[in-house]
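1. can you look at this prediction? I've put the sequence above it.
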Amino acid sequence: MEARHRTEPGRVMNAGSPSIVRVEAGHACYDVTIGADCLAGLGSVLRTTAPTAIRAHLVIDAGVPESLVNRVRSAFSESGLIGNESRLTPSEPIKSTPTWQRLLLDIAEASLERSDVIIALGGGIVGDLAGFAAASYRRGIPIIQCPTTLLAMVDASVGGKTGFNIETSHGLLKNMVGAFHQPAAVLADVDALASLDERVFRAGLAECVKHAMLSADYGDPDLADWMARSTTNILARNPATLTELVTRNVAVKAAVVRTDERERSSGDQGRALLNLGHTFAHAIETIDSLSPTNDPNLAPLMHGEAVSLGLIASATLAEQLGRASGMVEPLRNRLVKFGLPTAVRGLPESGEILARMAHDKKADTGRSRFVIPIGDGSSRVVLDPPVQAVVAAIESIRA
């Protein structure tokens, strides 16, 4: 067993409902508030985080129920803010330069100043685009993230990564343009998950499984076992269970970010661990023909579905490298219980996948970088593993 580096978790300031996780990222400190109906507190958060704001710009995910949008509008009125809106229909292709430019134009037309504020209401794509607009408009204005999908709550809204994809001769490259721009606050209202599409909800669970595969080194060694015991309540979307699920996942991510905000650690840990499964995932999720089932109407893969496949590939790579044993099948069973894919039909030849990986933004000084699980809730970064081991990992997710 490798020695574990333990660090303090993201500080949970209130374990009830709502719960609050304090995120400390470099010079930025902010609260993530999690619970049922916590969006009702947005007015108070606006007054605290943007006390001199006159205008607020709301970036809306088109799939968000109008009832949630109206809560934000009410918060604007309550805070005496002049509200303006942009609405996006999220997909990987619209996570692009033209969409970012359109957002900037909308914000400029609304005459926002540096003391004003942007609110992102939606999933990870909307949060990433709105976050980068906030980072780049007038060289940075505040943003409050109000995630409405499980994936966005436990991952995308926390930690300050923002940006978009670019289309190149090598295909669509994920998140190649962006900036670190920490939010002023995050409000994760688990009531939003009640109406979430089943496939979208389950896709978010892949990021939760990922966090459980590194959580022992970041303050929560019991996360995987708790998720296994709580599977029924999680899938039933019990509000109290979801509040605990999101809180524990955010606390793990906050603990990682606190040690390495900008992913600059040169060791085998740090923020890069949050990329567990993602080197494989980013190489396959932009292949439009891939479906989580045999139904072509469900293509392409959602991000969480690609991460699920990437976790299997990463565990296989760990076994190929002799860093772990007996890990793949228990992981496969865990993912299947959450309704996530563990193999996919129609996967291109491994050479094409390797070529896509060569352009991954996580490459380090020209070397490929992977994160592998080593067991008991711990993971590590590996550089330039043997090609045959990576090919075996790719083949492990071919149906």
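-> Looks like it arrived, so ask away. Being a predicted model, the structure only gives us computed values, none of them experimental.
2. CA only for contacts and neighbour counts going forward, please
-> OK.
3. how about the top helix by length along the chain, which residues are buried there?
-> Selection of the longest helix in the chain by residue count, based on DSSP state H, yields helix 239-259. By 16 or more other C-alpha atoms under 10 Å, the buried positions in helix 239-259 come out as 239-259.
4. same check, this time on stretch 389-399
-> Applying 16+ other C-alpha under 10 Å to stretch 389-399 flags 389, 390, 391, 393, 394, 395, 396, 397, 398 as buried.
5. residue 189 is in contact with residue 36, correct?
-> Yes - here residue 36 reaches residue 189: they are 5.4 Å apart, a contact under C-alpha atoms under 8 Å.
6. past whichever strand or helix holds residue 43, which element shows up next along the chain?
-> Residue 43 is part of helix 42-49 when elements are defined by DSSP states H and E. The helix or strand immediately downstream of helix 42-49 is strand 55-61, counting by DSSP H and E.
7. check which helices and strands the helix or strand that comes right after that following strand sits against.
-> Following strand 55-61 in sequence order, the next helix or strand is helix 66-79 (DSSP H and E). Here helix 66-79 touches helix 42-49, strand 82-88, going by 3 or more C-alpha pairs under 8 Å, 6 or more residues apart in numbering; DSSP states H and E.
8. what does helix 66-79 rub up against?
-> Outside helix 66-79, the residues that touch it by C-alpha atoms under 8 Å, 6 or more residues apart in numbering are 39-40, 42-44, 46-47, 56, 60, 82-83, 121, 192.
9. out of those, who's the most crowded?
-> Compared across those, residue 56 has the highest neighbour count, 28 neighbours, by other C-alpha atoms under 10 Å.
10. okay, pairing it with this:
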Amino acid sequence: MTGEAVDTVRVALGERGYDILIGPGLLERVGEEIAARLPKVRAAVVTDENVAARHLSTMTAGLENSGIAATPIVLAPGEKTKSFAALQEVVDKVLAARLERGDAVIALGGGVIGDLAGFAAGIIRRGMNFVQVPTSLLAQVDSSVGGKTGINTAHGKNLVGVFQQPRLVLADVNVLDTLPEREFRAGYAEVAKYGLIDRPDFFAFLEKNWRAVFSGGSERTYAIAESCRAKADVVARDEFETGDRALLNLGHTFGHALEAATAYDGSRLVHGEGVAVGMALAHRFSARMNLCSPDDAQRVEAHLAAVGLPWRISDIPGELPGAEGMLDYIAQDKKVKRGALTFILTRGIGQSFIARDVPASEVLAFLREQLEG
């Protein structure tokens, strides 16, 4: 256990490697940590209205105390902000502030802000410095690490973007205390994902200690740091998702399709909830294909249900397309290659693997069972 000390996880990408700092009180130290790595830098702070109300003044005060002039860019909250219109707004305001290529774009917020701000940093002046200060659990353990950025389109989620590695990630565990319970639960789905990919002992730890992770303290810090280590290990092996990194998409092919089918309506389904349902479906589909035991699928479902996450398609409120419509969304996903369906399936808890050329007929039959059953 890491206790209440700050834990450092290194993402080993050679000259482009960077640190993830995890612990309490880091928001107040943002300025000194950035100044130590990027001296004489100026910055734009991209955030949303909800996060700005809670944390922007602390952030800007810390930056100014370290001699970093900051330009705040405050956007509307929600998944629909990951759009071309919001991207143009960020780009225009960064350029209007006359920030140079050696200056920084700082993302203060959850995954939406991190993805959008990172994309802007990647394309303004052909690449600016980028710093992640994630304020949601999901962002701290997943979207802030690894350099994936992007926006959504009518055709699907994250279909336009670039790889833009941050120079630094600062995950202040104290800011999670202000998260709505639903949002914390949604982020927890990504924590559980790392255990289900290839760390069965971590999944067992979560089954036993999830209440302590939710309440805070050393178990929470440990779970976040372990999740970041898991992702950092994969990113170091496969930065641009040509191989093993695809394992991080466990639950995401089904989950992204469900998000698209709900038109990214956060009142019905947020990203982590989509991942939770997607992970349960991936294990259930694996059992249907005789790859893993039905007991494994039931164990996953039981844990997701215990923490209050949705795990069945029927847990999603409102109308959804039929099986054929859902398959169309899956076929649009960027994990599809030359028309072949690729899923992350499993041979058991912590035994996920990349399954290529999954027959569409099998997926369609499975979706019919889930939607009509």
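-> Cool, got the structure. Remember, it's a predicted structure, so these values are computed and weren't measured experimentally.
11. TM between them?
-> Once superposed, the chains reach a TM-score of 0.93 (TM-score structural alignment, normalised by the length of structure 2), with 367 aligned residues with a C-alpha RMSD of 1.9 Å.
12. farthest-apart pair in the contacts of helix 66-79 of structure 1, please.
-> 82 and 192 (24.7 Å; C-alpha to C-alpha).
13. how about the equivalent of residue 290 of structure 2 over in structure 1, secondary structure?
-> With TM-score structural alignment defining the correspondence, residue 290 of structure 2 maps onto residue 322 in structure 1. When classified by DSSP: H, G, I helix; E, B strand; the rest coil, residue 322 of structure 1 comes out as coil.
14. okay, now residue 322 of structure 1: neighbour count?
-> Here the number of neighbours of residue 322 of structure 1 (other C-alpha under 10 Å) works out to 10.
15. quick one: residue 133 of structure 1 and residue 32 of structure 1, what's the gap?
-> 21 Å (C-alpha to C-alpha, to the nearest Å).
16. now swap in residue 22 of structure 1 and tell me
-> Separation of residue 22 of structure 1 from residue 32 of structure 1 (C-alpha to C-alpha): 6 Å.
17. so which of those two has more stuff around it?
-> When residue 22 of structure 1 and residue 32 are compared for neighbours, residue 32 comes out ahead with 27 against 21, by other C-alpha under 10 Å.
18. and the more buried one, what helix or strand is that in?
-> Assigned by DSSP H and E, residue 32 of structure 1 belongs to strand 28-35.
19. residue in structure 2 matching residue 191 of structure 1?
-> The alignment partner of residue 191 of structure 1 in structure 2, by TM-score structural alignment, is residue 174.
20. for that match, give its distance to residue 221 of structure 2.
-> Residue 174 of structure 2 sits 10 Å away from residue 221 of structure 2, going by C-alpha to C-alpha.
21. give the residues shared as contacts by these two.
-> Residues touching both residue 174 of structure 2 and residue 221 by C-alpha under 8 Å, 6+ apart: residue 23.
22. now do the contacts for the alignment partner in structure 2 of residue 368 of structure 1.
-> Correspondence of residue 368 of structure 1 to structure 2, assessed by TM-score structural alignment: residue 341. Contacts for residue 341 of structure 2 (C-alpha under 8 Å, 6+ apart) come out as 331, 335, 356, 357, 358, 359, 360.
23. try it again with 10 Å
-> Residue 341 of structure 2 sits next to 253, 327, 330-333, 335, 355-360, 363 when contact means C-alpha atoms under 10 Å, 6 or more residues apart in numbering.
24. okay, and which of the residues you listed map to helices?
-> Applying DSSP H to those, the entries found in helices are 253, 327, 330, 331, 332, 360, 363.
25. from residue 201 of structure 2, how far out is the third one?
-> Read it as residue 330 of structure 2. Going from residue 330 of structure 2 to residue 201 of structure 2 by C-alpha to C-alpha gives 31 Å.
26. and what of the fifth one?
-> Distance from residue 332 of structure 2 to residue 201 of structure 2, counting by C-alpha to C-alpha: 34 Å.
27. tell me the counterpart of residue 101 of structure 2 in structure 1.
-> Matched by TM-score structural alignment, residue 101 of structure 2 corresponds to residue 114 in structure 1.
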